Each structure stands twice: as structure tokens, then as C-alpha cells.
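Colleague: Sequence first, predicted model second:
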Amino acid sequence: MSKRLPKLLYADAKGTIYDHPDLCMAGMNGTEAVLPEEIELIPLPEDSRLFTMPSMPPIAWDAARKRFVTVETVREGRRDQRVQAVAAFMAPGYVRTLLPACDYSGKQTHLPLWSYTAVGWDEERDCFVVAATRVDANSNWNPANYDDRTLDPLVRRMLKEMPGNRLLEQLARCAVDYHCFAAKNLFYRRWEAPLPTSPVCNSACLGCISLQAAECCPSNHERIGFVPTPEEICEIALPHLQEADQAIVSYGQGCEGDPILQADTIAEATRRLKQATARGTVNFNSNGSLPDRIAMLCDAGMDSFRFSMNSVREDTYNRYYRPKGYSFGDVLRSVRTAREAGRFTMINYLVSPGVSDAPEEVEALLRFVADTGVDMIQMRNLSIDPDYYNRAMAVNGKGIGMYRLLQRLKSEFPRLQFGYYNRTRENFYPPDLETGWPL
């Protein structure tokens, strides 16, 4: 532990953020308040954001009394002012190790679908600090690379070049209205571009960002409402593969259901793309619910697969994904199918401290990696109200620590890669895997 712990951050009713003169930053692992360890405190990454948490007073560490305290009010002048907790939403490429410490009992609505991270003020370093570690050094996705002032003419030009392409119209909306970086890449003709295909899904995820029940938190995007044709897909994807720097096209995006339900269309489009060019990488992001369709896509020439999971334990997986017409065993078979076909196989591991580092989850994950031989785990912060998620997953207590989870994985599987983003074929197996984590 550092000689001086970071200070508690809190906000007043207007959202102005302060650091507390006496109380120290705490975090939460699962449902328990904990002190962050020095090794997991890093400066708040550039392009991150701070959020207030309405009706949720912060929990702090009182060093004088050596205990955690809930801070309902702070003295300002002659009056006690009610305060609220503060959380960080980090730039991509970083995985959080602690949730914000606060009292959720007064919360009246579900928090929006963001990933909430413990944050404090470090007087010694004169900066905000978060409980996190970097897992991917790819700088392509930095917000500084996405200047909307240069985007608009590119969108207009491509729409003019491909009139009537419904998929392009969808992606123009994603780029301009929803500020999706992947969609913007399509118009910049660089890096990874999206190919949404499916208006339907066979999961009912608690944290789905494209479709939510009315009583839950609002979704971040409006889902695509049609299935594009192979011709529409290829008209967009082929020039990107042929011309873009570090070219990747990916099925399975935030503005759709699951593309595995459109596997026939995708297989046909992928065959055409592979016949037309050997350049670039074609990737498939999915829940992996239909193993036979994964085999079909392997035969069509798919280069890589990324399967989304919040847990490798069946009960915890089912509580979040709420599968319709498939089982957890089907997902495991899909992972093995892709790997046995020699495809680069990744897990989109939706992590949250207290669930992902629970002792039973850690042991199950070690068995899963050994059994499947997956190439990479993408450590993705699950965007959901932490209290809602912990309740739904029946969390009671804390885990071993996210940093220790990563250490266990790296120790037992030295060739296992960590990351946050999809990779080109040329970078599937970098020569120096020691740079994969920590960074």
C-alpha cells in the first residue's frame, strides 16, 4: 500500500466533483468494500470520463478509525450537503479491477449501460487514479483518431457511391448518430469495420445494448431492422478488405442481435469475399449458440471467431444470457469447433469484479482454457448497473482480485493472449507474447 492513500471523490447535487480532505478512496469487489492495492491504481487514462451516481452515497475508508464509512453528507460552510458517489468510465483497452464503492440501497432506477470503475484523487501524483490495468496497447481506437469534422464528407461520398445499399445506410447512422468508432472506420477506410446482419437474437442478455425490456435501463443503440443480402455485404466489405490499412471486417455488432442466426447469408458473403481477395481478415463475433453453423462458417473461410461469455459456469452464464433454444454446452462445442478447425479463437469475456474473479469462476476458467485451447481472452468491462448485475448473479462477497486472476492465467498458460480488440491475421500470433499483459 502507498504511504498515502488516494482521496475519496464525491459530487454535490449539481454534479460538481470534490476530493475529501480526510477520507480515502475505497472500491468494491462484488458486494464488499475493499481498499485498492497499490499495484492496481493507475492514472485515469486519457479520454476517460467521470460519472456521478445519483442517490448513491459513496463508501470511503476512514484511516483514523480504520473502518469503512458511508458518507451521506459533507459539511459545507454551516450546512451539511447531501453527496453522491463518483465513478469512472475508462477509455477502451483497460480492464477495471474494482467497482465504485457506494451504498446502492437508495437507488431508484437502474444505472445506464456503462462500465463503472472505482476512482479517487492521488495527491502525490496530482491526478485522478482508477483501479484498473491495461490489457491492450492498440492505439487505433483512441478517441483522438475520430474527428467528426472529417467524417461527414466521407459518409456523404460513400452513400452517393453506393445508392440503395441498406447496410451502408445503417452504418452511416451508426457512425453519425451513435458515434460508433467501428462504423466510422468503414468511412475512413481503415482498421476494423462492422458488418451487422441480424435483427433477431436467441439470447435475452441483461445488458443488451440494442434491445431492452421497458422496465430496464434504456439500450444505447437501435437494432438493425433487416437482413442485408450477400450483395449488400460484399459491396461494402470487399473494398475495405482490398484497400484499408490493417483491414478487418467483423460480423456481430452492438446494433444487431446475433449473426449466427443469419449464418447462411454470412457464409455466402464470406465465400464471395474470400474468392475475390486474399487480403484482410474476416471475423465473426457471436454467442456461439449453434455449433453446426460455426462449422459452416469455418468451411466458408472465416478467419477468426470471438465468442461472448460473462462466465464459464453454466448457471452464471444462463442468469445473464437467458438463452432461448440453446444451451451452455452448445457454446462450448462452438468454441471447440472453431479451435479444432484451426481458426484464431477468442473469448469476449464480459468481466465484473466479484463475479469474474470469484474463486469458483477462476478455477472453472482455468479448466476451460485448458480444455478448449482458446488463443485469446478479450477482457471487456461489462457495461451494466453493478448492483443490478450482482443481484442477478447472486453475488455474496468478493473475489480473489482481478489482478490475481490475470496472474493465475498468465502463469498457467504462458501462450494465452490477452487483449481488448480483434486482430488481423498477421498479428494472430505475435512473436513476443509477454507484451500481451500487463502493459
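Modeller: That came through, no problem.

Colleague: CA atoms for contacts and neighbours, from now on please.
Modeller: Noted.

Colleague: Tell me where the stretch 151-300 of the chain has helices.
Modeller: 166-176, 181-188, 230-243, 263-276, 291-300 (DSSP state H, counting those that start in this stretch).

Colleague: Got another one to weigh against that:
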Amino acid sequence: MKRLSPKLLYADERGNIFDHPYLCMAGMNGDDPVLPEGVELIPLPEDSRLFTIPDTPPIAWDRKAGKFVTVEQVREGRRSVRVQAVSAFMAPGYVRTLLPACDYRRKKVHLPLWSYTAVGWDEEQERFVVAASRVDTNENWLPRNYDDRLLDPLVRKLSAEFPDNRLLVQLARCAVDYHCFAAKNLFFRRWEAPIPTSPACNSRCLGCISLQPSDCCPSNHERIGFVPTPEEIVELMLPHLEQAPDPIVSYGQGCEGDPILQADTIAEATRLLKKASSRGTVNFNSNGSMPERVRMLCDAGMDSMRFSMNSVQEDLYNRYYRPVGYVFADVEQSVRIARERGLFTMINYLVSPGVTDSEAEVEALLRFIDRTGVHMIQMRNLSIDPDFYNRRMQVTGRGVGMYRMLQRIKREYPRIQFGYFNRTRENFFPPDLERSWPIADVM
């Protein structure tokens, strides 16, 4: 028996969410409305959230008319009410395959820095569904693991232990005020903890979460305002490496610019950490803009490196990152250096349907993998207003489909890993690399 298509979700002006009696869920790839394929619909993951897209009417599929329709009003009894689109913000570990379908031309506000995913209502199963695929099974980062009722005494305890450490003050603010999960891990003494170091950056990203012009969208954090000393870093991070389960300490976090600008401090701190303990993983997240500094950090004892990019096409990269004093060739050289020096090498790939899965981008990514030998592609949903991003990237039409893009990459490079999170040294290379992504999710 053929399954029914998911229903359109819409919200009234007060934010109450309803499913439509007969119109079907649609999604968007780039700026084109499309019908989700059954293979890309999964139950809304636990710990996800639903958002409205204010004053923006949804687009649905009308089966009777055989076309997409913009839904500005819905009948409620004898009256018509204005409606707005609904979006999902998924729990981490899932990559979206479609954007919410709505008439972005009528949007009156610049949407805040979240990742927006197409969502509908499965009437048969009585559950929300999203257009997505799971790319990482690590559940450490789910919100249910971060109970703030347990956090406050731990912050007080560590603050008393290191009263003069400026880095601790910064991370306490990140944990308590900004609800940064990585910062909370430091106080819970577990998993991956952050090491912000750089007040400055040599990129001017459209979606920067720590610094935005006033005419754009509010940033989620304030940047660190100082450069910690190697001693301040080691004082906090050495106990974490020695005591935490599955410990990772990571340079390059949301509350800073780019750590490559503080490479000397980071190299010295890393040498001290490695000299003091052989336990744990030291990771470096960066834009990779200075290859010689990447080389120096490899020599200092880094275990893994992750380089951020929204595209492997220089033109699209430049439109988003707006680099200052470097070019995309520098980033690619840094990836090759890290790989050649034997580090586990990842790209933090900021993805959006219609851009990431365009034929040109897929072909460019395959060539990039071939040239660099990168081990992992972290498929991270780009948090930005979809309409704003598509216009800046000059999107026209639709891509081949996100799940088809994933399939093709895995088919041509079976040992490439997909993921969402950084890994410990013990888990860099799973026993069955060719099945390191649940292909069944999209086949």
C-alpha cells in the first residue's frame, strides 16, 4: 500500500503549529520548491526544535491541482487566518537535505543564525518528519546530556580551584551565558573541551557567530578579548586530558576569531601538554589560511586538524568567508600539509541544499578529495538565513540532491568518512571504513 505524503505544517500568528487537512509538505533545494523523496524523510530526531519563519507564507504541494501553491491564509470555521512557515532545527549529527519551502520574497526580517530544515507531519505514524540523513552516531552532544542544574556548582568549584585563570573566566561565561556544550564539558570533566585563544580573525564570514555588523543579524557570542598564555591553557587542559573520559581539547571555538593568528602561543601550549601527558587528543579547528603556521602546529604535536569551508570553489568560498590576506589555495595547501604530516584531517563543510549539491560543487569536491586525501568530511548544516545565503551565493535552480551527493562521494571514495563531530585518536579510523556512513539511510 502506497504511503501518504506528509502534511504541510503551518503556524498561526501566535506561533501555534497545525497540520493542513490536505496540502502536502514541500521542501526547497536552492530557490526551487521540490517534493521530498521518501528516501530522505526521517522522524524528527529527539532534542530537535520547531521554529516559525515570521510573516513568511509556506509553500505546499497541492495533489489535486498537481502544483506547488503558496499558502497565505487557512480557513478556520467561518474566518480566514494568516499563516507562516514552520522549520525544524535538528539535533546535531543530522545533515538536512532540503530547506523549508516558503515564499522568502515576503520575509520581512533577517533570520537569526540557525540552520533551517524542511519539516512535515506524517499522519499515518503521527509524528513529525524532516528531510535529513544521519551522518554521525555520537550522542554525546545531545541537549539531554547538558543539565544546567548540575552545572553551576561545578563552575563554582573549578573557579575556586583556578581563581586567576582568565581562560576559565571566559569558558565559564560561555558555559553559563551562551550555553556552549563544549565549554560545559570542561566543567563536567568529560569529552571535548574548548580552548579559545584568538580575539582576531582574517575572515569576515557572512554567518560569523561571534561578530556581525549591525545591519545583518545578531551574533550568538562575544569574542574572547585576550590571548591566554600557554601556562593558562595547560593549567586548565592538562587535568582534562588526564581525567576526562574520551578527552579531546580543541583550539578554534565559537567565541573567538581564528586561532591560526595565535599559532606561536598554541604551539607552545601543545608542546607542554604533549610533554606532560600522552593521554587524549589535541585538535586544531581553523580556516587554514597560513600553511606555514599549520606546518609548525603539526610539528608541535597536534593529533588532528579540521579546516572550515562552505565550498571548495574559490568564488563561492570568497563570497562567504571574504578572506583578508589569504586565498583559497592557502587553505587547500594547509589541508595537504596536515594530511602529509600524518594528522587525522577533516574539513568542516558548511552545507546548504542547492549550493553544496550543485553539480559544479560536487565535481569540485571530488577533485578536492583526490588532491588532498582528506580523511573526513564533517557535514555541518550552515546556520544562516537561507534566502540571504542563496542570494549571496547567486543560486539559480536546484542541485542533484544532498543524499545523492553523499552517495556519489562514498561510491567514488569508499574510505572517506562522513561525520559531524571531532573524534578521539582511538576512533580516527573505524574498523569498517567503507561502511562508516549509514548508507541505508539514503538508499
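Modeller: Perfect, I can see it now. The structure displayed is predicted, hence computed values, not measured ones.

Colleague: And the TM-score between these chains?
Modeller: Once superposed, the chains reach a TM-score of 0.99 (TM-score structural alignment, normalised by the length of structure 1), with 439 aligned residues with a CA RMSD of 0.9 Å.

Colleague: re the thing from before, most tightly packed of the helices of the stretch 151-300 of structure 1?
Modeller: helix 181-188 (a mean of 23; mean count of other CA atoms under 10 Å).

Colleague: ok now it, how far from the chain's centre?
Modeller: 18 Å (CA atoms, centre = their mean, to the nearest Å).

Colleague: Repeat that for stretch 377-386 of structure 1.
Modeller: That offset, for stretch 377-386 of structure 1, works out to 5 Å (CA atoms, centre = their mean).

Colleague: so how far is residue 187 of structure 2 from the nearest residue to residue 180 of structure 2 once chain neighbours are set aside?
Modeller: With CA to CA, 6 or more residues apart in numbering as the criterion, residue 180 of structure 2 has its nearest non-adjacent residue at 5.6 Å, and that residue is residue 174. The gap separating residue 174 of structure 2 from residue 187 of structure 2 is 11 Å, by CA to CA, to the nearest Å.

Colleague: give the contact list for the residue nearest to residue 180 of structure 2.
Modeller: Neighbouring residues of residue 174 of structure 2 by CA atoms under 8 Å, 6 or more residues apart in numbering: 180, 183-184, 221, 255.

Colleague: For the helices of the stretch 151-300 of structure 1, could you give me a markdown table that also reports distance to residue 403 of structure 1?
Modeller: Shown next, in a markdown table, are the helices of the stretch 151-300 of structure 1 (distance: least, CA to CA, whole Å):
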| stretch | distance to residue 403 of structure 1 |
| --- | --- |
| helix 166-176 | 34 |
| helix 181-188 | 28 |
| helix 230-243 | 37 |
| helix 263-276 | 37 |
| helix 291-300 | 33 |
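
Colleague: Show me the one of those helices that comes nearest residue 200 of structure 1.
Modeller: helix 263-276 (12.5 Å; CA to CA).

Colleague: Centre of the chain to that closest one, how far?
Modeller: With CA atoms, centre = their mean, you get 27 Å for helix 263-276 of structure 1.

Colleague: Check which helices and strands it sits against.
Modeller: Helix 263-276 of structure 1 is packed against helix 230-243, helix 291-300, with contacts defined by 3 or more CA pairs under 8 Å, 6 or more residues apart in numbering; DSSP states H and E.

Colleague: Could you report the distance from the residue lying farthest from the centre of structure 2 to residue 365 of structure 2?
Modeller: Outermost residue of structure 2 with respect to the C-alpha centroid, by CA atoms, centre = their mean, is residue 78; its distance is 44.1 Å. Remark: distance between residue 78 of structure 2 and residue 365 of structure 2 (CA to CA) = 54 Å.

Colleague: For the contacts of residue 174 of structure 2, give me TSV that also has distance to residue 240 of structure 2.
Modeller: As requested, the contacts of residue 174 of structure 2 are exported to TSV (distance: CA to CA, whole Å):
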residue	distance to residue 240 of structure 2
180	17
183	12
184	12
221	24
255	20
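
Colleague: quick one on the thing from earlier: please identify the one among the helices of the stretch 151-300 of structure 1 that comes closest to residue 434 of structure 1.
Modeller: That would be helix 181-188 among the helices of the stretch 151-300 of structure 1, by CA to CA, at 27.5 Å.

Colleague: What strand or helix carries the spatially most central residue of structure 1?
Modeller: In structure 1, the centroid-proximal residue (CA atoms, centre = their mean) is residue 380; its distance is 3.4 Å. Residue 380 of structure 1 belongs to strand 376-381 when assigned by DSSP states H and E.
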